[in-house]
Every structure is written in structure tokens, then in C-alpha cells.
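Student: Using only what follows, build the 3D model:
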Amino acid sequence: MGSGQSKSADTAVSGTLSIPPTQPTFGNTPVSGASPQFVTVPGSNSVIDPAAFFKYGFPGPVNDVQYHDEFVSSYDRRMRNPGWVVEHITAESLRTPPNAPPVDRKKSVFKEDLTIPELFRGRLADYFRSGYDRGHQAPAADAKFSQKAMDETFVLSNMSPQVGDGFNRDYWSHFEDFCRRLTKEYTNVRIVTGPLYLPKKDADGKYRVTYEVIGNPPNIAVPTHFFKLIVAEQPLKDLKSDKVAVGAFVMPNAVIPNSTPLKSFAVPVNALERSSGLQFLTKLPNNQRKELCQEVTCEIIVRDFKKALPGK
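Tutor: Okay, the predicted model is just below:
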């Protein structure tokens, strides 16, 4: 190595170290459609080449980014949960277009995501008698503009285990309704939703992250919390405004009384970033942001949503 002898193209040469570039994926396929090409980093004096292992395959982690009609999602293979789901809703998208075929939720069925490798895929049997709902991260009610869009929200890669009564079928549903009602005040509403695994303080004063795992074998993590980041653009009262209303909310995956103020779950965006490991709004200057709950009344309206059976 020190003599400057060359090595194969996928290993290091004198003064360089080979590394694979980060490559986004669509489902399980790199966006480029090609295998990762290794590049060299100048200045390395190492006499070994650990990166040569990658000629046998890159271990990951792999984020399965999937594009659907109503949402885009990134799947977390380790937790068997979405890492995040992104939506764009408008007043128009929340209703079926005139003269279009009717959209019926009863026609939609839960299904496994066959684009995820079987080893890492959530299965219907994993939720059976688990005591948890298959909780949509992108809600079916946000996809009324076509049957295909609604059907796609029922794929298991859009699901997380959620407490049913008192949360998924109650407070969380009312929160989703709050997001939809924002389309009456803003032209565009963009939402990021996802699970969190947060620490809690134990009796010994130390903080630990503890979560249940369901399935057989137990593979699907049960999140301790869920978040939504809401970005509301172009208020109808001032369409020329370049200001964007931003609100971040974190809720426990637990029974929440409907009397609980929605604002009690509001958190700073940077606190959500720290907890999730995600970055939001990096291209949105602070001087263009407004606090959502200072622009609108942040509160839920309790509605009698149709109940779904746990694990169904």
C-alpha cells in the first residue's frame, strides 16, 4: 500500500479510501436504477481498506421511499413502521371530483406491502389479536379524490400500532380532522406524520426507552408517541402572503381525554427534530414562519367517527 501499488477499482489505492455514496431508493430500487459506484477519498494513509467489504453488498440502513397518489412515505425496516409520511391536502383533494366514480372506504382492504423485502415486511398476522389498531399515518379520509388513492393508504407500510379506543378512534382522529379543517383557511396544507420512541424517567431516576413489540416473531415496534408537523401555506384571507404557518405536535400512544387542549401537545420544531432524528424546514427562513396556533384556533372538535375493531 505504502509503495503506491494500485488495487482494484472497488478498493482503496495509496492515499485514498473507497466509500459508497449515499443513494436514495424508490421501494427497494436505487433511484438511479444502477448499483452504487464507489468513490475515493483522498488523503487517507490507512494500510487497510475496510470499505472493500462493500463489494459483497452494502448493509444499509435502507429507507424504502415510496410515492403514492396521496402521500410519500419512508419505511423503517428495523421498526417495521413508517419512518415518516408526507401529505399535501387541499379543499379540492378532500372531496371526490364531480362526475367521478364514488369513493368508498368499505372497498379498501388492509394489505401487506409486497415492495418491502419479506424479511422486513409488516404482516397482517402480526396485528391479529395484538390489542392495537393498524393506525394510518396518512389517513384514509385524506384520500377521497380517488378509490386508488384511498386504497393505497391501507398498505401496511403506512401503518403503526396505535391504541384504539381513546386514541386512534378518538383524539387522534379528531386531530386528523383538525388538519383537514385547516384547508378552509389555507390554500395548501402539508403534513409530516410519524412514530416516536421516547424515553421516560424510571423509579431510579434514570431515563430509558421502552416499547412493546408485536407479531410472531415479535418484530413490529409499538411507538410510545406520534408526531405531526403541519405547514399551512397561502391563507385564504391573504393569498399574496409569503408567510407560512408552522405547528409541531407530539402525542403519547395512549388514551387521551377529549377534553385535553390540543395546544398542550404543541412543541418547538427543534425539539421534534432532536427527538425524531429528522430535519424539517431547512429551506424555510425563520422570518417567513408564523406560529400556527397564533394564526388559527388550535382545538379539536369531537365527532362521532365510525369505530374500527382492534386488529381488524
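
Student: CA only for contacts and neighbour counts going forward, please
Tutor: Fine.

Student: got the end-to-end distance for stretch 111-122?
Tutor: End-to-end distance for stretch 111-122: 10 Å, by C-alpha to C-alpha, to the nearest Å.

Student: got the buried residues for it?
Tutor: Lys111, Glu112, Asp113, Ile116, Phe120, Arg121, Gly122 (16 or more other C-alpha atoms under 10 Å).

Student: Taking those residues, tell me the two that lie furthest apart.
Tutor: Lys111 and Phe120 (14.9 Å; C-alpha to C-alpha).

Student: ok, the residue lying closest to Asp165 once chain neighbours are set aside - how many residues close by?
Tutor: Distances taken as C-alpha to C-alpha, 6 or more residues apart in numbering put Val255 closest to Asp165, at 7.1 Å, once the chain neighbours are dropped. Counted with other C-alpha atoms under 10 Å, the neighbours of Val255 add up to 15.

Student: so what does the longest helix anywhere in the chain touch, helix or strand wise?
Tutor: When the chain is parsed with DSSP state H, its longest helix is helix 171-181. On a contact count with 3 or more C-alpha pairs under 8 Å, 6 or more residues apart in numbering; DSSP states H and E, helix 171-181 meets no helix or strand.

Student: Second chain to compare with the first, below:
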Amino acid sequence: MKNRIIYALLIALCVIGFWLFENFYTPATYSNPNGTRRDLVQTDFLPNSTTGEVVQHAYYTLSYSEAHEQAEWVAYTLKRKHLTYDDRERPYFIEDPKVKTKSADWRNYRGSGYDRGHLLPAGDRRFSEQAYNETFYTSNISPQDKYFNAGIWNRLEQKVRYWCKKYGNLIVVTGGILKNDLEEIGSEDVDVPRTFYKIVLRGNGERTQVLAFLIPAEESQEPLQNFVVPVDEIEKKTGIDFFQNQPEAWQSVIESEVNDNGWKF
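Tutor: Alright, predicted model coming up:
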């Protein structure tokens, strides 16, 4: 009888310990070590922030929307030297310490039926532990249908890597279309975008080439080319001025056209 009581107490302590770990444990911040080299988007190509909450990490920049508990955009450079196959241990998702209002807790996603979908893919940042771990801040994730996340969205991410290998350095800006009538999950009311966008830029000056994608947040077998739109269309849906620091004449040409010539699909 005494042994049964001891066993029951041990089991109860294990259950309580596991519950406390799951609900209250947060690992150390993925801080920026001294001397870490940065590969950030030039200010000339950063979008404006409609929220005023711009956060700069060592290897990407974002604009956080507290109202939607996720980034309205994440911007980063992708270079050939970034595309490694280093084996990295997947870290915990943690709140972003640089977001003043605190980014959403990952537990909002638990049991929601949605993936914690990366905006800046972890696969683009395998070249260093620091760069890889930074992608697991919850400011860099958005609720995504698992078939979308593993399907057409993943195909687009892979295509971007292919273009980087083929053409060289790229600038990528990506996020969900954030509105006021979206489904919400978790105790913090994380909004679930119905559509995601990705803008890919290469070159500079008159030789700049841009492709912009607007994709409904559901799996599709359609070719990626079918989702190419003018940057202007994404600006209308988001209220974001993506290339605000570029000359007006440059913007009027680059943002209004759909031209996938020179991009091998």
C-alpha cells in the first residue's frame, strides 16, 4: 500500500512537472553574439512599416503588427553562400525579445490545426547556428494550413533558393495579408491570413527585376507563374509601400508590371 502511494505521488509529480515545462518554460533568448556578421537588406529596399514596430535581428528585419500578433512583413537578403546543407538542431519557438509588446506565445498555435509557418524559412539560414535559431522567434511565424505550408508555399521557397543559386543575391519580402476580419487562434487572438505574398528582387538600378506572388493560403497544384501579380496589387491589399525609398519613376515602372522573363521556372 505504501509503495502504491509513493508510485502515485511520483507519477503525479511527473505529470505536474511536464505541465509546468510545457506551459511556463522558455529557453534563453537567441541573442546576437558579439562580432556576428550581418547580411541585412539595405535601407533603400526596406518597406515602410504601417505599425511603427520595426525590429532588426542579425540576419533579417521585420515589421510587427501587435493587432494581428505577427509580422506584416519580413525582409531579408539571400546569397549563394547562405545556401548550405548544414545539419542544425531545431530549437524551441520563443517570443521575440526585441518586440516591445512581446510577440505571440507559440502555445497559441497548439491544438489550433495550423502550422507555425516560417516567413523567413529556416532552410535559408542553415549557414550558422545564430542565423538558424533567429528564424524561430514567433515574430517570424504565421498560422498556415499544413498542406499549404508543405505544398505550394514550400515549392515557392525552394524556387527562390533555385533563383539565388542561378542568378545570385536576392532581396525577399514576405508575409500574410493582414485584415480585421480574419479567423483568430489562441488566447492572444493570433490572426490567420487567408492569403500570403512574397516579393523577390534581384539586380539594381535599371537592371532591377522583381517578381511578386499572391497566393491563397491553401494547397494548390497550379504553376507558380499563375500567382504572379504586380507589386502594386499587394500594396493595395496591405497598405505597405514596399520600395518607399526608391525614386518615383523607378517605382512606377517596377511595381506596375508583371514580367517573368528572365526568371526560369
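
Student: TM-score of the superposition?
Tutor: The TM-score (TM-score structural alignment, normalised by the length of the second structure) is 0.73; 211 aligned residues with a C-alpha RMSD of 2.3 Å.

Student: follow-up on the earlier one: find me the equivalent region of the longest helix of the first structure in the second structure.
Tutor: Counting by TM-score structural alignment, helix 171-181 of the first structure pairs with residues 152-162 of the second structure.

Student: so stretch 112-122 of the second structure corresponds to what in the first structure?
Tutor: Stretch 112-122 of the second structure maps onto residues 130-140 of the first structure, going by TM-score structural alignment.

Student: what comes up buried for the matching stretch?
Tutor: Neighbour counts using 16+ other C-alpha under 10 Å place Tyr132, Asp133, Arg134, Gly135, His136, Gln137, Ala138, Pro139, Ala140 of stretch 130-140 of the first structure among the buried residues.

Student: Contacts only, for the fourth one.
Tutor: With contacts taken as C-alpha atoms under 8 Å, 6 or more residues apart in numbering, Gly135 of the first structure has the following neighbours: Met159, Ser160, Pro161, Gln162, Asn168.

Student: The first one matches what in the second structure?
Tutor: Aligned by TM-score structural alignment, Met159 of the first structure pairs with Ile141 of the second structure.

Student: Now that match. Nearest residue, chain neighbours left out?
Tutor: For Ile141 of the second structure, ignoring the flanking residues on the chain, the nearest one in space by C-alpha to C-alpha, 6+ apart is His118 at 4.5 Å.

Student: Trp263 is in contact with Trp163 of the second structure, correct?
Tutor: Yes - using C-alpha atoms under 8 Å, Trp163 of the second structure makes contact with Trp263 at a distance of 7.5 Å.

Student: first to last residue in stretch 92-106 of the second structure, what's the distance?
Tutor: So stretch 92-106 of the second structure: terminal residues 9 Å apart, C-alpha to C-alpha.

Student: what residues does it touch?
Tutor: With C-alpha under 8 Å, 6+ apart, stretch 92-106 of the second structure has contacts from 26-27, 29, 53, 55, 64, 66, 69-70, 116, 136-139, 188, 190.

Student: Looking at neighbours, which among these is most surrounded?
Tutor: Ser139 (34 neighbours).

Student: Is that one in contact with Thr61, as I believe?
Tutor: No - between Ser139 of the second structure and Thr61 there is no contact under C-alpha under 8 Å: 10.4 Å.

Student: if we can go back for a sec, what do we get in the second structure for the residue nearest to Asp165 of the first structure?
Tutor: Aligned partner of Val255 of the first structure by TM-score structural alignment: Glu219.

Student: picking up where we left off before, look up the average distance of the longest helix of the first structure to its aligned counterpart in the second structure.
Tutor: In the superposition with the second structure, the average deviation recorded for helix 171-181 of the first structure is 0.7 Å (mean C-alpha distance after the TM-score superposition for the first structure).

Student: residues of that helix that come out buried?
Tutor: Tyr171, Trp172, Ser173, His174, Phe175, Glu176, Asp177, Phe178, Cys179, Arg180, Arg181.

Student: what do you get for stretch 69-86 of the second structure?
Tutor: 69-80, 82-83.

Student: Between all of those, which two are separated the most?
Tutor: Glu69 and Arg80 (31.8 Å).

Student: Now which residue in the first structure aligns to Arg4 of the second structure?
Tutor: Arg4 of the second structure maps onto nothing in the first structure, by TM-score structural alignment.

Student: Identify all contacting residues around the helix or strand hosting Arg4 of the second structure.
Tutor: Using DSSP states H and E, Arg4 of the second structure maps to helix 2-24. Helix 2-24 of the second structure is contacted by residues Arg107 when judged by C-alpha under 8 Å, 6+ apart.

Student: Same question for stretch 220-231 of the second structure.
Tutor: So stretch 220-231 of the second structure is contacted by 148, 151-152, 156, 199, 211-215, 254-258, 260, 265 (C-alpha under 8 Å, 6+ apart).

Student: 10 Å - rerun?
Tutor: 147-148, 151-153, 155-156, 159, 197-199, 210-216, 241-243, 251, 254-260, 265 (C-alpha atoms under 10 Å, 6 or more residues apart in numbering).

Student: Just the ones in helices from these, please.
Tutor: Checked against DSSP H, the contacts of stretch 220-231 of the second structure include these in helices: Tyr147, Phe148, Ile152, Trp153, Arg155, Leu156, Lys159, Gln251, Ile254.

Student: rewinding a little: filter the buried residues of stretch 111-122 of the first structure down to the ones in helices?
Tutor: Going by DSSP H, the helices hold none of these.

Student: In the second structure, which residue is most central in space?
Tutor: Centroid check for the second structure by C-alpha atoms, centre = their mean gives Leu119 as the closest residue, at 1.5 Å.

Student: what do we get in the first structure for Phe243 of the second structure?
Tutor: By TM-score structural alignment, Phe243 of the second structure lines up with Leu281.
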